[in-house]
Structures are given as C-alpha cells and as structure tokens.
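Colleague: Sequence and predicted model, in that order:
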Amino acid sequence: MIYRRFYSEVGKLMYAVAAVDGKVQKKEYDKLREIVEKKLVPVEHSTDQFGTDNAYYAEIEFDILMDRDAGSSACFESFCNYVEAHKTAFDAHLKMMVVNLVKELAHVYRGTTSKEAALIKKLKHRLDEIFTEPKA
C-alpha cells in the first residue's frame, strides 16, 4: 500500500463526513487537524521525498477538497473504491481506526447529525461488504 495515497483517501473520507450536512464547520476542521497531529502522525513512520510525514496528506487532501467545495458523495466513494482495490493491506485494526476517526470528527460540532450518522452507518456496511468473503 502506498501510504501517501492511503492518507489522502482518509482525508477524503473525513471530508465526506464533515461536509455531508452541507458545510464543514470550523470545529470540524480544527478536529481534523488535531486527529492528524495527535493520532495519525505519531503512528506513521513513512515520509514523502521531502521528509513530510505521510499522515499529513489526510489534512492536505481535506484542505484541497474544502477549497474546491467538493461533493461529499464522490469523496466517500473514492475512499470505498480505494479500500476495495487495496483490501489485502487492511486489517481489523485499520478498519476500526478509520471508523473511530470519522465518528470522533462527526461528534465534535453539536454532536453527530443524522446525515453524519447515516454516512458512518453506510461506511460500516460498505466495509463489511468489502471484507466479507463470498460464500461458495
């Protein structure tokens, strides 16, 4: 798995959750930055060619999507497609970490909205579909 791309996709997923109700709130953006700094950077040891920790690509991608006022659905689908294409690189811990990060982000501004909760539920369902082996 290419870590830079993974973190870019995590940034897309986090943006999808923050933007699903129509607007990314400042508290959501601040929480994203906190999550990257306190939860992702400490556990990521790979860097890009400039020495930047690859975990920062989650924040970089989020910033780009905010600037472009990107659609939540397309970002969500991009993350799910990435996971499906690289599912052998994911384990239960990584899946749980991603779900917990988006839950944390969703909760920061006035609690989790119904749209955010629905998207998180959809994420869990999609991950279950991706990682469930088809029955013979």
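Modeller: Thanks, I have the structure now. Numbering: from 1, shown residues only.

Colleague: going forward, measure contacts between C-alpha atoms and count neighbours the same way
Modeller: Noted.

Colleague: how about the helices in this protein?
Modeller: Under the criterion DSSP state H, the chain contains helices at 3-19, 26-35, 56-68, 72-85, 92-107, 114-131.

Colleague: so of these, which one's packed in deepest?
Modeller: Highest mean neighbour count among these (mean count of other CA atoms under 10 Å): helix 3-19, with a mean of 25.

Colleague: okay, now the one to match up with it:
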Amino acid sequence: MRFTIMIDLNKELIDTFGKILYAVAKVDGRVQEEEIDVVRRVIDHNEWAQELELSFEIERFIDTEAEAIFESAMEVFDRYDVRKHYEEFLDLLEEVADAHDGVITAEKDLIDRFRKRLLS
C-alpha cells in the first residue's frame, strides 16, 4: 500500500484527513484494532503520514463523535482543491472501512458524502 502522491499535501490537509479517517473508523460506535492497523501501515510506509496518525489518535483519545468531526473536517477540505489526491483519499477510507468485518452502511454513507463534497 503506497500513498506517495500525498507527500505534497500541506500539514493542515494531512491533519484533517486523519480526522476523516477517524470519523469513518468511529462511525460504527468504536474504532476497531483492525482499522488502527491500516492507519499504522500507512504511517510505516510514508513518513509524511505522521501528522495523519497524530490527528487520528487525538480524536480517538478524546472519543469525538464521528459526525461532528466529519463535518468540521469537511469544512477544511472545502477550501482546497484536492482532486489530484482524490483516488488515494478514497482508497484509504475504503481500506479503513473494510478492515473490520467489511464496509457497513454508516461507513459507506460517510465515504459517499466525502466523495460528493470533493467532487462539488
């Protein structure tokens, strides 16, 4: 799994994407170990992803509600053109969602909302 193109994202976007990842992992009620493992694998293979892990772990520690963090994070994405990274974002979100017992409806709904917001 390589997400090398994301290296050119600014710190705010990487931080915010960590929050989106957290929201997808949390939307079913709790973050599963398998979902955390996906995030850690990305960090292990991509130095830039340290910021992503930090924001994911902060939200996990705080136990932020998935919907609230998703909406506030999407406001940041609304300010940037991230089309270049679109596929990588979606691939990683889907990998996290699929990590524990497959993608459930709530995870799919958040990913679909993310997709629509990035395309609008």
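Modeller: Nice, thanks for sending it over. This is a predicted model, so every value here is computed, not measured.

Colleague: What's the TM-score once they're superposed?
Modeller: Remark: TM-score between the superposed chains equals 0.85 [TM-score structural alignment, normalised by the length of the second structure]; 113 aligned residues with a CA RMSD of 1.6 Å.

Colleague: Just send the helices of the first structure back as a markdown table, with distance to Val41 of the first structure too.
Modeller: Listed next are the helices of the first structure as a markdown table, based on distance: least, CA to CA, whole Å:
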| stretch | distance to Val41 of the first structure |
| --- | --- |
| helix 3-19 | 10 |
| helix 26-35 | 9 |
| helix 56-68 | 7 |
| helix 72-85 | 20 |
| helix 92-107 | 13 |
| helix 114-131 | 23 |
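
Colleague: And the residue nearest the centre of the second structure?
Modeller: Central residue of the second structure (CA atoms, centre = their mean): Leu21, 2.2 Å from the mean position.

Colleague: Please identify the residue in the first structure that aligns with that one.
Modeller: For Leu21 of the second structure, the aligned position in the first structure is Met14, judged by TM-score structural alignment.

Colleague: Could you list which residues are in contact with the nearest residue to that match once chain neighbours are set aside?
Modeller: Nearest residue to Met14 of the first structure in three dimensions, chain neighbours excluded: Val102, at 5.9 Å (CA to CA, 6 or more residues apart in numbering). Neighbour list for Val102 of the first structure: 13-14, 17, 120 [criterion: CA atoms under 8 Å, 6 or more residues apart in numbering].

Colleague: repeat that for 10 Å
Modeller: Counting by CA atoms under 10 Å, 6 or more residues apart in numbering, Val102 of the first structure touches 10, 13-18, 32, 35, 116-117, 119-120, 123.

Colleague: Also Lys87 of the first structure?
Modeller: Counting by CA under 10 Å, 6+ apart, the residues that Lys87 of the first structure touches are 1, 80-81, 127, 130-131.

Colleague: which among the residues you listed gets closest to Met96 of the first structure?
Modeller: Leu127 (10.0 Å; CA to CA).

Colleague: Translate the closest one into the numbering of the second structure.
Modeller: Taking TM-score structural alignment, Leu127 of the first structure has Leu118 as its aligned residue in the second structure.
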